[in-house]
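Engineer: next one to model:
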Amino acid sequence: MQQSEKEPPAFSERSQVIESPVPTFSRVDELLEDMTLAEKVGQLLVVGMEGKTYGDELDRLIRQHHVGGIILLGKNVSYPAGILKLLNESKKANADYEIPLFISVDEEGGRVSRLPSSMKKLPAAEYFGRTGDEALAYETGAYLAELLHAFGYNMNYAPVLDVHSNPKNPVIGDRSLSSDSHAVADLGMAMMKGMTDNGVISVVKHFPGHGDTHVDSHLSLPVIEKTLDELYKTELIPFQRAIDEQADVIMVAHIMFPELDNRYPSSLSQKIITGLLRDEMQFGGVVITDDMTMGAIVNDYTVPEAAVQSFLAGSDLLLIAGDYENQVGTINALMTAVQAGKISEDRIDESVKRILKLKERYKLKDAPIEEIELDLIERKFNELLG
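Structural biologist: Reported below is the predicted structural model:
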């Protein structure tokens, strides 16, 4: 980072409960002013890794490229102490840098859980939908925050706000809270607030709605032939509610909506990300893509070209779970696009500022966790679900 005569703004230590949603903007502005273009571009990526241990490729992404965050997937999960060691080493690599990492994970419960096999897992979202209990949903969010803090995570890709409107859906199904849009909104907001009130960033997903697909976007590109009016009557209800209730981050899905954009899938579409989500629905928070290495994207694009298009469309964070060549290739493609005038540095600053504000708001810090209190976590689980 370039040296400045000003005292560098420090990200203060995280408190358990967020006292105020308003970040100190001057600190973010000063920090942004001192960043190089390469540092700014690095902040736009959340990266995955291979294997269950900290390695050279992840080390280079953190130390040299200053990526914005990391994600752990099922392939990275080992035993509790192994996960803790991997996350602690990632934080240690970033400890001398002023901007802390997003340490992120998909911990929904049910079949989407990144916990070791020895630990008790939450039931799938549909369980909470059947109870209809908003207080239970809130307490579940609070439990998730405590669970994830125990490992050192600070961001969770949950809750799912997709409405389960297609029983043939192969990828959502019991991950949805309900087939009723308003129930999804009510329970989803309770769960989201349970997490955010306890210091974990909640990423609601998968905008504009993955509930009515019959194709798994991990494999190929789903197509939904709905008009915008039809989406507003079902799929968009929970997302509009999330925006109205100050959601921090929204994940955009890889789905083709020909009635909205007949050229690009939602994750690459300026009409959907900027036109619909930002301008029409008035979302001012951070937009993150679903994993750019999924079949819905790589069957038709290279990861770097898709990432550049997604950023042009209005995304802030580009989630690239693997591999290292795609991650570095995306960084290089973004740098080249700025140097060629395809992306303005003002546009880069716009996204980086949103990212820095979010990190400051949650007072993130790359502090290692000495030990996981597994007995305490199990006791909290039993108190929650009996």
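
Engineer: for the rest of this, base every contact and every neighbour count on C-alpha atoms.
Structural biologist: Will do.

Engineer: got the buried residues for stretch 78-94?
Structural biologist: Buried residues in stretch 78-94, counted by 16 or more other Cα atoms under 10 Å: 78, 80, 82-94.

Engineer: inside helices: which ones of those residues?
Structural biologist: 80, 82-94 (DSSP state H).

Engineer: what distance separates the start and the end of stretch 127-143?
Structural biologist: Stretch 127-143 has its terminal residues 16 Å apart, counting by Cα to Cα, to the nearest Å.

Engineer: tell me the buried residues in it?
Structural biologist: Buried residues in stretch 127-143, defined by neighbour count with 16+ other Cα under 10 Å: 127-129, 132, 134, 136-143.

Engineer: circling back: would TSV of the ones in helices among the buried residues of stretch 78-94 with distance to Lys365 be doable?
Structural biologist: Below are those laid out as TSV (distance: Cα to Cα, whole Å):
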residue	distance to Lys365
Pro80	21
Gly82	21
Ile83	18
Leu84	16
Lys85	17
Leu86	16
Leu87	13
Asn88	12
Glu89	14
Ser90	12
Lys91	9
Lys92	11
Ala93	13
Asn94	10
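
Engineer: and what about Leu147, helix, strand or coil?
Structural biologist: Three-state call for Leu147 (DSSP: H, G, I helix; E, B strand; the rest coil): helix.

Engineer: ugh, wrong one, Leu318
Structural biologist: Following three-state DSSP, Leu318 is assigned to strand.

Engineer: give me the number of residues near it?
Structural biologist: Per other Cα atoms under 10 Å, the neighbour tally for Leu318 reads 27.

Engineer: thought it was touching Val286?
Structural biologist: No: Leu318 is not in contact with Val286 according to Cα atoms under 8 Å; the separation is 10.8 Å.

Engineer: to check against the first, give me the structure of this:
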Amino acid sequence: MKKNIRWSSLLLSVMLLAVLLLAGCKNSDQAGRDEQDRSGEEKQLTLDEQVDALVAAMSTTEKVGQLLMFGVQGAEITDDAKYVLHQFHYGGVILFDRNLQSADQTKKLVDDLQKNADEKLPLFVAIDEEGGKVVRGSSFITPPPSQEDIGRKGEPALARAQAVEIAAKLKDIGVNVNFAPVADVGSGNGRSYSDDPQETGKFVKAALEGYKEGNVICALKHFPGIGRGKVDSHTEISDIEASEKELRSVDLLPFRDVIDSIDKGRNFDYMVMVGHLKYPAFDANHPASMSPKIITGLLREELGYQGLVITDDLEMGAIANHQDFRQAGAAAIMAGADIVLVCHEYEHAEQAYMGIYDAVKAGTISEARLDESVRRVIKAKLLHGLQPQK
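Structural biologist: Just a heads-up that it's a prediction; the model follows:
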């Protein structure tokens, strides 16, 4: 009898151990599933949630840097370039012929710039490859025909095909932003598709679709249209002496057509570059690039564009002859721009950066206003495959 009791006790112990092990396995399996569920939730963050998380992780110095695009010197990365990238956290660079000797050399330069940026997101790498007289790297990038030459053929599909071809060549060397197409009406020098605003709009829309296909961000320029300009803004500022009715029915029309025809969810397919001329019919006191009435009032609120707004180069005479870079940088952001472009001198880019930074610290530019632009920059980068750096 005692022997049977011992066997019964042993059997009961074995059964109890099996139950505990089974429960432990289930708990372990459940914990694993819970962990997978949590991981899955993290991976399923919406785009806006990803943007918010990245903005929250940035310091003020990093945020301000995302609002600057600067020009680098030389065909290979220098210690000066490494220093400013690290010190000011710039969000983008623009390349000129001084940077472009060959395809392989350019690829290495861009790769080195990306590696040394040491930011949470990769750099915008931009270029001006319009076609005609405005081209870069012509020793190894076949210059495209001018927009005027394409427009004369009367077939917008040609503008799209050209944009696809340009995008492929730029992507191959690491460029992800092209400051084209020109949306100005009748600006001369081969830069406009047409003197007719409706025809211009058709070709601009076609080009935009080509860049979209090639996954290169393009830029409609120069808002609200510089076709009437009599003085080159590289040299000096001037007024566009036209009535509001004339500006709306001609100069503004291609921009309006594109913004109206492209779904608002695709605003980040392209940037809008704002020029430095003055338009007294819209704002008698400020150049377009520093005008709240033109950028915030006209472009954003009236036309409904909520994508990235970038200024033309602040080193142009239209701006540089009249105010310092600290003032200009802060004024552009306060007007509603998201990115300030400084193409040549490191010192000038630094001054523009400090102008924005000091304005944020003083409260002249609120943290909310700063975050608004940083969100747009980050969103555009994520949408175009510029994923967070590991």
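
Engineer: what's the closest non-adjacent residue to the corresponding residue of structure 1 for Ala159 of structure 2?
Structural biologist: Taking TM-score structural alignment, the alignment pairs Ala159 of structure 2 with Ala137 from structure 1. In this structure, Ala137 of structure 1 finds its nearest non-sequential neighbour in Met191, 4.9 Å apart by Cα to Cα, 6 or more residues apart in numbering.

Engineer: buried set for whatever helix or strand the one you found lives in?
Structural biologist: Per DSSP states H and E: Met191 of structure 1 is located in helix 181-196. Under the neighbour-count criterion of 16+ other Cα under 10 Å, helix 181-196 of structure 1 has 181, 183-196 buried.

Engineer: which one of the residues you listed is nearest to Val28 of structure 1?
Structural biologist: Closest approach to Val28 of structure 1 among the buried residues of helix 181-196 of structure 1 (Cα to Cα): Thr196, at 20.8 Å.

Engineer: which residues touch stretch 40-51 of structure 2?
Structural biologist: Arg375, Ile378, Lys379 (Cα atoms under 8 Å, 6 or more residues apart in numbering).

Engineer: looking at those, state which has the most neighbours.
Structural biologist: Highest neighbour count within the contacts of stretch 40-51 of structure 2: Ile378, with 26 neighbours (other Cα under 10 Å).

Engineer: what's around the counterpart of Tyr232 of structure 1 in structure 2, how many residues?
Structural biologist: Correspondence of Tyr232 of structure 1 to structure 2, assessed by TM-score structural alignment: Arg248. Here the count is done by other Cα under 10 Å, and Arg248 of structure 2 has 15 residues near it.

Engineer: host element of Arg33 of structure 2?
Structural biologist: In this assignment (DSSP H and E), Arg33 of structure 2 forms part of helix 2-43.

Engineer: contact partners for Ala318 of structure 2?
Structural biologist: Ser233, His234, Thr235, Glu236, Ile237, Ser238, His276, Leu277.

Engineer: quick check, Arg241 of structure 1 in contact with Ala183.
Structural biologist: No: taking Cα under 8 Å as the definition, Arg241 of structure 1 is not a contact partner of Ala183, at 11.3 Å.

Engineer: show me what contacts Ile348 of structure 1?
Structural biologist: Ile348 of structure 1 touches Lys40, Val41, counting by Cα under 8 Å, 6+ apart.

Engineer: remind me which helix or strand the equivalent of it over in structure 2 belongs to.
Structural biologist: Using TM-score structural alignment, the partner of Ile348 of structure 1 in structure 2 is Leu370. Following DSSP H and E, one finds Leu370 of structure 2 within helix 367-383.

Engineer: what stretch of structure 2 does the helix or strand encompassing Val204 of structure 1 fall on?
Structural biologist: Per DSSP H and E, Val204 of structure 1 falls inside strand 201-207. Alignment of strand 201-207 of structure 1 against structure 2: residues 217-223, by TM-score structural alignment.

Engineer: list the buried ones in that stretch?
Structural biologist: Across stretch 217-223 of structure 2, burial judged by 16+ other Cα under 10 Å covers Ile217, Cys218, Ala219, Leu220, Lys221, His222, Phe223.

Engineer: do the same with stretch 227-247 of structure 1
Structural biologist: Using 16+ other Cα under 10 Å as the burial criterion, the residues of stretch 227-247 of structure 1 that qualify are Thr234, Glu235, Leu236, Ile237, Pro238, Phe239, Gln240, Arg241, Ala242, Ile243, Ala247.
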